[in-house]
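Asks: Below is the sequence, then the predicted model.
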Amino acid sequence: MEKLARKNKTKFLWSNDTFKEFIDACLLELKKGYRSGTHFTRAGWENIVKTMHEKTGVILDNKQIKNNWDVMKIEWKLYDCLMRIEIGICGTRSSIDASPEWWDEKIKMILFQELRASIKLIQARVSRSFKVHLRKV
C-alpha cells in the first residue's frame, strides 16, 4: 500500500531557493556532527527534513532528500573534474563553458572511441561468422 502511494507521488522540482535551503540545512547538520562517512546519520536526515519544512513549507520525505543529496554529489564530482581541466561552468548549472579547441578534441576522442568499439564489434561478428562457416565445411 505504501509503495503504491509512493509511485503516485509527484516529483519535487528543486528551485534555486529550495536548493540553497537544502545546502544550508546540510551544512548545519554537518557542523552538529550528524554525518558519518559520505551520508548523514538517521538523526541528521530527520533534522534536514524538519529544517526544509520549516524554511520552505514543503514536506519532503527522506527518500527525496537522500536522492537530492546523491544527485548533488554526482554534480559536484563532475563540476570538480571540469574545474581541474581548466574549463568553466556557466552560472545556470546547465552548460559548460569551454573553448572550441577543447570541444574539438573531446569530439574527436569520443568519435575515435565509438569507431574503435564499432570495429571491435564488426571483428567479433566476422569471427563468429567465420567460425560458423568453418563448422559447416
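Replies: Cool, got the structure. Numbering: from 1, shown residues only.

Asks: CA atoms for contacts and neighbours, from now on please.
Replies: Fine.

Asks: in the protein, which spans are helices?
Replies: Assigned by DSSP state H, the chain shows helices spanning 2-7, 16-32, 42-56, 62-84, 100-136.

Asks: Out of those, which gets nearest to T92?
Replies: Nearest to T92, of all the helices of the chain, is helix 16-32, at 9.8 Å by C-alpha to C-alpha.

Asks: Please compare the first structure with the one that follows:
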Amino acid sequence: MAAAVVLEENQGANNAEWTDENTRIVCELFAEQVRIGNRSNTHLNKVGYDNVIAKFEEKTGLRYQKLQFKNKWSKLRNEYNLWKKLIARETGLGWDQARATIVASDDWWARAKKDLPGCAKFKLRGIQNEHLLQQIFEDLRNTGDDHWNPTSGNLPQSSTQPSSTINVDTEAVNEGDDDDSNDEDFSPPPKRGKAAAGKEAKKPKTSGGHWFYEQMSRFVDNQEKSAASVESLVRREDTSGCAIKDVMALVKECGAVFGTKEHFIATEIFTKKSEREMFMTLDNSEERFAWLTMKHESKMAKYSK
C-alpha cells in the first residue's frame, strides 16, 4: 500500500511532503537531537534544527526549511498529546493489535470525538512512531508549558508571581523562534538621574517589574552552575552502561530485533532509567528476551481488561 501523503501549509514556504516514511525519519532525527541536549525549551534550538535540516536532506534528498520542520514538530506534539489523552480516557477497552489502536463501540467514539476534537483519526489506525514521540515530548507533556531547561535562557512560570507582574507573552516565549535565547542579555536597565539615585537607599517595593528582574538576576547568577550540572548528568548517563543506546544494543543482541513486539516494548519503556537499570540486572539473553515478552503482555492485558 502506498504511503499516505499529507501536505501542510507552511506560511509562505513551499509545501512539505510528509509521507509515512519521511515522518518516521524526521521523528528519529528529532529524538536524536533531544537526546543529545539540543532542545532548549519546547522546540529544538538553532543547532538542533540545523542538524535536522542537514541530516534529513542526506537521508531523503529533500531540502526543507526550518519553518517547515518547526510546523511538523508542533503538529506531532499536538497529535501525541491528543493520543495520550484518548487512551487515558477510561480502562476496560479492547485493543486492536494489527491497527495499534483502541477497540470501542461507535457510541464511545462519538463521545470521544466530542470531548477530544480530532481524535477520530485514531479510530482506524493508532499513532505512528509512538516510541520516538515519547522520547521527544513526554517530559513536556507531563510538566506542561512551564517545562524549564536550565540552559534555555527562559524562566519558568511561577504560581506565586504577584498579580501586578508585568505582562509576558508566554506563547511567544515557549513556542516562538527562541533558538538564540541563550544569547539574550537579561541585565535590568540602568537607573537614570538623581531621583533614581536617591531611591536606591530605599527598600524596593514588591512590584511586578522588581520581581521579574530579581528572578532574572538569580537565574544569571546560577546559569553556569546549572549548565555544568546538566552536562555532568549527561556525561554520567553516557558512561553508566545504562544509556538508551547501550541498552538497545543488548535488546537486539538478545533477539528482539526491529519489528518484534519485544523490540517495540523496549523502545517505550527504556526511556525510563529505572527500567533500563532493571533490564541490565538480568544475567543472559534468554532472561532479557523473556522479560521483554512479559512486559509487552502485561501492557496488552491492561488494554484488554
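Replies: Done, it's in. Keep in mind the model is a prediction, meaning the values are calculated, not measured.

Asks: and the helices of the first structure as CSV, adding mean neighbour count and distance to G91 of the first structure?
Replies: Output for the helices of the first structure, formatted as CSV (neighbours: other C-alpha atoms under 10 Å; distance: least, C-alpha to C-alpha, whole Å):
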stretch, mean neighbour count, distance to G91 of the first structure
helix 2-7, 8, 33
helix 16-32, 15, 12
helix 42-56, 17, 23
helix 62-84, 13, 12
helix 100-136, 11, 19
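
Asks: okay, those in a markdown table with distance to C90 of the first structure next?
Replies: Below are the helices of the first structure laid out as a markdown table (distance: least, C-alpha to C-alpha, whole Å):
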| stretch | distance to C90 of the first structure |
| --- | --- |
| helix 2-7 | 34 |
| helix 16-32 | 15 |
| helix 42-56 | 27 |
| helix 62-84 | 11 |
| helix 100-136 | 15 |
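
Asks: Trace the helix or strand K225 of the second structure falls within over to the first structure and give me the residue numbers.
Replies: Element membership for K225 of the second structure, per DSSP states H and E: helix 208-239. Helix 208-239 of the second structure corresponds to no residues in the first structure, going by TM-score structural alignment.

Asks: what do you get for stretch 21-40 of the second structure?
Replies: Going by TM-score structural alignment: stretch 21-40 of the second structure matches residues 17-36.

Asks: I figured E175 of the second structure hits S40, correct?
Replies: No: taking contacts as C-alpha atoms under 8 Å, E175 of the second structure lies outside contact range of S40: 11.0 Å.

Asks: Between these two, which is the more surrounded one?
Replies: Remark: of E175 of the second structure and S40, S40 carries more neighbours, 25 against 14, as counted by other C-alpha atoms under 10 Å.

Asks: separation between that one and N174 of the second structure?
Replies: With distances taken as C-alpha to C-alpha, to the nearest Å, S40 of the second structure is found 10 Å from N174 of the second structure.

Asks: try H210 of the second structure
Replies: 22 Å.

Asks: cool, and N10 of the second structure?
Replies: In terms of C-alpha to C-alpha, N10 of the second structure sits 19 Å off from N174 of the second structure.

Asks: again with N71 of the second structure
Replies: Distance from N71 of the second structure to N174 of the second structure, by C-alpha to C-alpha: 14 Å.

Asks: ditto for G209 of the second structure
Replies: 20 Å.

Asks: now do S74 of the second structure
Replies: 12 Å.

Asks: same question, R276 of the second structure
Replies: 31 Å.

Asks: Map L82 of the second structure onto the first structure.
Replies: Under TM-score structural alignment, L82 of the second structure pairs with L78 in the first structure.

Asks: What separation do you get for its match and I110 of the first structure?
Replies: With C-alpha to C-alpha as the criterion, L78 of the first structure and I110 of the first structure are 17 Å apart.

Asks: all helices of the stretch 151-300 of the second structure, in order?
Replies: With DSSP state H, counting those that start in this stretch as the criterion, the stretch 151-300 of the second structure has helices at 170-175, 193-199, 208-239, 244-253, 261-269, 273-280, 285-304.
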